[in-house]
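Chemist: what follows is a predicted protein model with its sequence.
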Amino acid sequence: MSVTPLAAHHPSDRPGPAFRGRIGRDARSGHYAVPRRYRLHLSPADPDGLRIAVTHSLLGLDTACPVTVLPAVPDCPDGGHSALRPLYEASAHHYTGPALGPVLSDDWSGRIVSTHGPDIARDLARRFGGGRPSLYPCGAESEIEAVQRMCAQGVEQAAQRAGSADADPGERAGALDTLLDTLDVLERGLAAQSYLISNQITAADVELWVTLVQLDTVHRHHLDASAVRRVAGHPALWAYARRLTTHPAFGRHLDLDGIARRHEARCQGLEAAGAAVQILDWTALALDADRARPQVERP
């Protein structure tokens, strides 16, 4: 099955072509679910990589779909990963762009199936998730998509604009209002229930948790202290983030040093006073998650 590079469509996607192959139900699909046929290449310091890593762990796919962890900061002058270059060159004739993650590759063909983070997460859950927790419950697709849009536009993009050095004061104030309004909506929902749209963890919770990680470890560095305190003033929301972080499938993938190095390498904004107002102690929470992991006895 050939895969043609397409334009990226997800708000978190990076510029450049994306491969949009999908894993189907059976052999007629070309790509279909076979244990150990596919491999993930990702960096947990990247938001898309972190979403996929958490999804992969929630589904217990360590054996069925191995993971190759990429460095937090790409090692090529064009911003790509040298380890991914052979896959890109095998998958796209005369490919000259950066070799970026995340990547789902097919070990049978040595080619890329997909570089589109949301598609990869969905296919892992739907095609390899038999007998495992349902991250995309039947009938919840529209709610999950609504949460994804809320996180991308109401939190991620609004936080970026609220801390942008290029925006005028009015734009920054308006963006901060959008951010706080979105957090207010999420706060009201989580004050009444443990998870966003179900009585169990779903893809919506993975999406929101990664967004909150980015908000506190990246975006707050460009907000003033007053704005960060207002962001922090959502107790149910941050208690939810704290609780999920102590879950081994979430906290074990937190690469705080990698997130900081990736941010430093990519960021062109100015640090503001909010950088000193940390909302959660992610390091301590990640250690709690590591302690909670089942210990494997060694002979």
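Modeler: Ah, there it is.
Chemist: use CA for all of it now, contacts and neighbours both
Modeler: Noted.
Chemist: tell me the SS of residue 41?
Modeler: Using DSSP: H, G, I helix; E, B strand; the rest coil, the structure places residue 41 in strand.
Chemist: that one: how many residues sit nearby?
Modeler: Using other Cα atoms under 10 Å, residue 41 has 21 other residues around it.
Chemist: now do residue 138
Modeler: Here the number of neighbours of residue 138 (other Cα under 10 Å) works out to 7.
Chemist: which strand or helix spans it?
Modeler: For residue 138, there is no host helix or strand (DSSP states H and E).
Chemist: okay, strands next: where are they in this structure?
Modeler: Remark: strands assigned in the chain by DSSP state E are 5-7, 17-19, 38-42, 67-69, 103-106, 111-114.
Chemist: tell me the most buried of those?
Modeler: Of those, the one with the most neighbours on average (mean count of other Cα atoms under 10 Å) is strand 111-114, at a mean of 25.
Chemist: spatially nearest residue to residue 55 (excluding sequence neighbours)?
Modeler: Using Cα to Cα, 6 or more residues apart in numbering and skipping residues adjacent in sequence, the residue nearest residue 55 is residue 121, 6.5 Å away.
Chemist: nearest residue to residue 84 in space, please, no chain neighbours.
Modeler: Spatial nearest neighbour of residue 84, excluding adjacent residues (Cα to Cα, 6+ apart): residue 99 at 5.6 Å.
Chemist: second one coming, line it up with the first:
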Amino acid sequence: MTETTQDERPEHGTGGTYSVPGQEYARDTRYITTRIVADPAPGSDDVAVEPGRFRLVAARACPWANRTIIVRRLLGLEDVLSLGLCGPVHDARSWTFDLDPGGRDPVLGIERIQEAYFRRDPEYPRGITVPAIVDERTGAVVTNDFAQITLDLSTQWRAFHREGAPDLLPPAHREELDAVMRHVYTEVNNGVYRCGFAGSQEAYDAAYDRLWTALDGLEARLTDRRYLVGDTITEADVRLFTTLVRFDAVYHGHFKCNRQKLTELPALWAYARDLFQTPGFGDTVDFWQIKQHYYRVHTDINPSGIVPDGPDLSGWATPHGREALGGRPFGDGTPPGPVRAGERVDPEHTPLR
């Protein structure tokens, strides 16, 4: 959704083409690789971390953007990195700020994130994607490399983390973490898209088998351990969560990932509820926006544009029992505080209210 995929390229949008007949889905991963780092190397185009200078532009509908919102909140970067939120439905040009008064981002003053891309490069040829970090001084996008953004928030922005912020990339587990995160991305995060955007029966069948092989493996892995790596929440859990929380609402039906619902996978369902009920996770999730986005934007997959009323999402609030597996969610740290005013999910859009 937020990677440079077919659905976010400038020529696509509502009513666009997401599934190419006869082809398997291949994600376009060309991003702006500029980084925001603590100490930019001489001669690089990287930019120095500076509190109050940058704005994270995201969309609650999007799993890749949701990842950055979660990490920002867990690390307590709200006062350092501001947050702009696009609405759930983008058009052929780009995501828009239609939820803001007057349809403009109140800080950047723009109607579309496309404008920030064009301020960096008037001929910008790639996908207009979220998440993106924008320099508030120039109004130009600095980076949209979503995978690197969260890694840098944990490592390069460390001086500005809140007191008690968790270590989402613990060095003692980093090698295992990198392997697990790579597996989660290729097989699950991107795997649901390979199913949903498959252009042939053969491509779909292969994608479906590959996805469920991975999910079965994760079900087994999480049966006797609370988190994916070690005994604390890490970025690997953030990355898996954003797909799982969308699974029954959109991927099961809309993307035909329908061997089973998440609610029918005991370990994964309990694991997902455990995270959802942990501060920093479920309080960033807007199920209404998620459903609006997938069912209304992918019109070649859902030509009617009808958004289903179901499924019943009240189960997300039920006890999960994962405490019995031990673990320390925030390690030696503490949970984040209450969600900031102006960043709260509409209570009508979440089962926890």
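Modeler: Alright, I've got the coordinates. Predicted, not measured: the structure shown is a model, and the values here were computed from it.
Chemist: could I get the TM-score for this pair?
Modeler: Here the TM-score for the pair of chains, by TM-score structural alignment, normalised by the length of the first structure, is 0.78; 276 aligned residues with a Cα RMSD of 3.4 Å.
Chemist: circling back: what about the residue nearest to residue 84 of the first structure, how many residues nearby?
Modeler: Number of residues near residue 99 of the first structure (other Cα under 10 Å) recorded here: 23.
Chemist: contacting residues around it?
Modeler: Residue 99 of the first structure is in contact with 79, 80, 81, 82, 84, 85, 88, counting by Cα atoms under 8 Å, 6 or more residues apart in numbering.
Chemist: just the helices from the stretch 151-299 of the first structure, written as ranges.
Modeler: Under the criterion DSSP state H, counting those that start in this stretch, helices of the stretch 151-299 of the first structure are mapped to 158-162, 169-192, 203-217, 225-232, 235-245, 248-251, 256-266, 282-292.
Chemist: ranking the ones you listed by burial, who's on top?
Modeler: Burial of the helices of the stretch 151-299 of the first structure is given as mean neighbour count (mean count of other Cα under 10 Å); helix 158-162 ranks first at a mean of 25.
Chemist: other SSEs contacting it?
Modeler: Packed against helix 158-162 of the first structure by the contact rule (3 or more Cα pairs under 8 Å, 6 or more residues apart in numbering; DSSP states H and E) you find helix 169-192.
Chemist: which residues touch the helix it packs on?
Modeler: Under Cα under 8 Å, 6+ apart, the answer for helix 169-192 of the first structure is 150, 154-155, 158-159, 161-164, 196, 227, 230-231, 234-237, 240.
Chemist: to which residue of the second structure is residue 61 of the first structure aligned?
Modeler: Aligned counterpart of residue 61 of the first structure in the second structure: residue 77 (TM-score structural alignment).
Chemist: burial of its match, as a residue count?
Modeler: 21.
Chemist: equivalent analysis for residue 92 of the first structure, please.
Modeler: Residues within reach of residue 92 of the first structure, counting by other Cα under 10 Å, total 16.
Chemist: distance of whichever residue in the second structure pairs up with residue 25 of the first structure from residue 50 of the second structure?
Modeler: Under the alignment by TM-score structural alignment, residue 25 of the first structure pairs with residue 38 in the second structure. Applying Cα to Cα, to the nearest Å, the value for residue 38 of the second structure to residue 50 of the second structure is 9 Å.
Chemist: with residue 73 of the second structure instead?
Modeler: Distance, residue 73 of the second structure to residue 50 of the second structure, by Cα to Cα: 18 Å.
Chemist: what do we get in the second structure for the residue nearest to residue 55 of the first structure?
Modeler: Using TM-score structural alignment as the criterion, residue 121 of the first structure maps onto residue 150 of the second structure.
Chemist: now residue 208 of the first structure
Modeler: The alignment partner of residue 208 of the first structure in the second structure, by TM-score structural alignment, is residue 240.
Chemist: check residue 199 of the first structure too.
Modeler: In the second structure, residue 199 of the first structure lands on residue 231 (TM-score structural alignment).
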